[in-house]
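[1] for reference, the sequence and a predicted model appear below.
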Amino acid sequence: MGFDVGYYVYLPPGYDTSEDRYPVVYHLHGGRPGGENKAIRLSRFIDAAIQKGTIKPTIYVFPNGGPISWYDMPELEHGMGESVFIDELIPHIDSTYRTWGTREGRALEGYSQGGRGVTRIMFKHPDLFLSVAPGGSGYGPEKRIQENNGYESEKLRFMPLGYNAWDLAKVYSSRSDKPDLSILVWDGTKCFNYEFNLKYSAYLNELGISHEFLSIPNVSHTAAGSYEVEGDRIMQHHQRTFDIYRPR
């Protein structure tokens, strides 16, 4: 876009004193517009998990999702949030930091608006990620987009048609060559998106898309609150994949 876009990166203990390569988790923030600082508070949970040995040292990246977070909106100034992430940030991270540089060592998660972004991106680009974990996602608005000719509201339309979590899941499920995805859908039981997360999980089952569903008791719509209760389980979801494919 001819414009500098920021990100935060968490480098684990030992990164600066070793030559090791590390797996990477990309966390997509919630809310609109984008801001690379919106989810960095989660880094304290990540650091604590590494320090106590719950997960192995891992790089976490917190990008900026653009004016309509994680959507490509070419009619808006600096509006290519998804493409900047996929086409520019991921190659930049792999060339700048000591990552594995492979699908098996690259995970994707996010919360709320970021969970919507994770869901669309994982089904559009399953060749880039193996472990994925959308949380607190607004599958209700995604359903409105699907059923109303791309309109989320009277003033906001997403194009092309089919650019939503429901249709993209169906397209993915119909692919004969689809790469496997290790999917964890998670949400708090007091979140206003919880019922639609249950509906989306049932929809994935109907499509034959294997996944886990993590209910987080008594947590409202908050990424930090979800991590406070079940952050270790979310991080360990990615870690299981990393452990399988970790270079010897």
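    Arrived safely, thanks for sending.

[2] okay, CA-based contacts and neighbour counts for the rest of this
    Noted.

[3] nearest residue to the middle of this protein?
    residue 109 (2.7 Å; Cα atoms, centre = their mean).

[4] pull up the gap between that one and residue 193, please.
    17 Å (Cα to Cα, to the nearest Å).

[5] can you show me the strands along this structure?
    Taking DSSP state E as the test, the strands found in the chain are 7-10, 24-28, 59-63, 106-111, 131-135, 151-153, 156-157, 182-188, 212-216.

[6] which one of the ones you listed is the most hemmed in?
    strand 131-135 (a mean of 28; mean count of other Cα atoms under 10 Å).

[7] how long is stretch 141-160 end to end?
    Termini of stretch 141-160 sit 16 Å apart (Cα to Cα).

[8] can you list contacts of it?
    For stretch 141-160, contacts defined as Cα atoms under 8 Å, 6 or more residues apart in numbering pick out 73, 116, 161-167.

[9] next one for the comparison:
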Amino acid sequence: MKNLLWLIFTFSNTLLFAQTRVDTIEVYSTSMKKNLKAAVTTPASYSKGSEKFPVLYLLHGGSGSYSDWHQKVTEKDLVPRLAEEYNLIIVTPGVGPASYYYDSPLMDSVRYETYLISELIPFVDKNYRTLAKKESRAITGLSMGGHGAVTLSAKHPELFIAAGSMSGVMNIDTRLWKVQEDFRALRVQSQKAMLGEINYDGPSFNPYTAVGLVSQMKSNGIALIIDCGVDDFLIETNRQIHQLLVENKTPHEYIERPGAHTWDYWTEALPVHLFFFSKYLERQ
């Protein structure tokens, strides 16, 4: 079916969050000709009136799922708790396993920038009571999702007031990753299939990687928070983008703390990001 589909299921919550709601929606992507799922969490106050709400788009990592932030965090019901505490809507989209939230110039099946920006966000704004404006919308994510959040906000500053990254792939150049060679080879092969031959070296880099968009980050004025564990295999990519942002005088919050590429780390990081975003999101 080429029309947008909306299939809603309600996850069961603990008694504490009995009035919050988590819908699973399915949206047809006309750009990729396939259905994609997302979870939409609304606070208790959503069902009590006509109030409109700010929205956080919360992205998963490589080989992940739209349900990861609900099922893999080490604090049960973390997303519903934060939706309730900050009185906002949280959307967790699902995308391809190694797609990095960009549009491939070579593959019609990889149009995740178009999907997020031109299909999912308008769908959520149409079907939920959102404050459908830049000043009330933020985006963040983990690993591949951190890359997506930072790059999408840099390329579409008209849509977001703030963006963040947790343990993000701030540079898709795998030479900076502390990984085994077989994993590196898989990622190089995947990137080449989606992007072809691109420039991985600075200072210009390429438009498909976060470090290649630091000039846009400087000019668009979006509030940025970037954090990474000191034992994370992506720490050097995070230090690299931090240095580039310092050099071009882009204001941003940068955090290094103990931790690795784990759900323990991301469970602790998400409340920090919500606190940061709460300083910028407008509520009317």
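    Great, that's in hand. Fair warning: this is a prediction, and the values are worked out from it, not measured in the lab.

[10] TM value for the aligned chains?
    TM-score for the superposed chains, counting by TM-score structural alignment, normalised by the length of structure 1: 0.82, backed by 230 aligned residues with a Cα RMSD of 2.5 Å.

[11] ok, back up a step: just the ones in helices from the contacts of stretch 141-160 of structure 1, please.
    Here DSSP state H is the test, and those give 116, 165-167 as lying in helices.

[12] nearest to residue 126 of structure 1, of the residues you listed?
    Nearest to residue 126 of structure 1 among those is residue 165, at 13.6 Å by Cα to Cα.

[13] wait, doesn't that closest one sit right on residue 139?
    Yes. Contact status for residue 165 of structure 1 versus residue 139: in contact at 7.2 Å, counting by Cα atoms under 8 Å.

[14] quickly list what's touching both of the two.
    With Cα under 8 Å, 6+ apart, residue 165 of structure 1 and residue 139 have common neighbours residue 116.

[15] residues in contact with the aligned partner of residue 220 of structure 1 in structure 2?
    Aligned by TM-score structural alignment, residue 220 of structure 1 pairs with residue 260 of structure 2. Contact partners of residue 260 of structure 2, counting by Cα under 8 Å, 6+ apart, are 228-233.

[16] look up the closest residue to residue 260 of structure 2, ignoring the ones flanking it.
    residue 232 (4.2 Å; Cα to Cα, 6 or more residues apart in numbering).

[17] and for the counterpart of the one you found in structure 1, the neighbour number?
    Matched to structure 1 by TM-score structural alignment, residue 232 of structure 2 sits across from residue 191. Neighbours of residue 191 of structure 1 under the rule other Cα atoms under 10 Å: 19.

[18] isn't residue 191 of structure 1 up against residue 221?
    Yes. Between residue 191 of structure 1 and residue 221 there is a contact at 4.5 Å, judged by Cα under 8 Å.

[19] adding distance to residue 130 of structure 2, write the contacts of residue 260 of structure 2 out as JSON lines.
    Output for the contacts of residue 260 of structure 2, formatted as JSON lines (distance: Cα to Cα, whole Å):
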{"residue": "228", "distance to residue 130 of structure 2": "30"}
{"residue": "229", "distance to residue 130 of structure 2": "33"}
{"residue": "230", "distance to residue 130 of structure 2": "37"}
{"residue": "231", "distance to residue 130 of structure 2": "38"}
{"residue": "232", "distance to residue 130 of structure 2": "35"}
{"residue": "233", "distance to residue 130 of structure 2": "37"}
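
[20] just give me which of those are shared by structure 1.
    Retained in structure 1 (both residues aligned by TM-score structural alignment, their matches' Cα atoms under 8 Å) from the contacts of residue 260 of structure 2: 229-233.

[21] can you redo those as CSV with distance to residue 175 of structure 2?
    As requested, these are exported to CSV (distance: Cα to Cα, whole Å):
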residue, distance to residue 175 of structure 2
229, 19
230, 18
231, 17
232, 15
233, 11
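
[22] quick revisit: nearest to residue 7 of structure 1 among the ones in helices among the contacts of stretch 141-160 of structure 1?
    residue 116 (19.2 Å).

[23] map that closest one onto structure 2.
    Under the alignment (TM-score structural alignment), residue 116 of structure 1 maps onto residue 147 of structure 2.

[24] neighbours around that match, how many?
    Residue 147 of structure 2, neighbours per other Cα under 10 Å, totals 30.

[25] and it, how far is that from residue 53 of structure 2?
    For residue 147 of structure 2 relative to residue 53 of structure 2 (Cα to Cα), the value is 25 Å.

[26] what's the answer for residue 256 of structure 2, then?
    Residue 256 of structure 2 sits at a distance of 31 Å from residue 53 of structure 2 (criterion: Cα to Cα).

[27] also residue 212 of structure 2?
    33 Å.

[28] for residue 237 of structure 2, same thing?
    34 Å.

[29] kindly report the same for residue 234 of structure 2.
    Relative to residue 53 of structure 2, and taking Cα to Cα, residue 234 of structure 2 is found at 34 Å.

[30] please name the nearest non-neighbouring residue to the counterpart of residue 10 of structure 1 in structure 2.
    By TM-score structural alignment, residue 10 of structure 1 lines up with residue 41 in structure 2. Nearest residue to residue 41 of structure 2, sequence neighbours excluded (Cα to Cα, 6+ apart): residue 22, at 4.3 Å.
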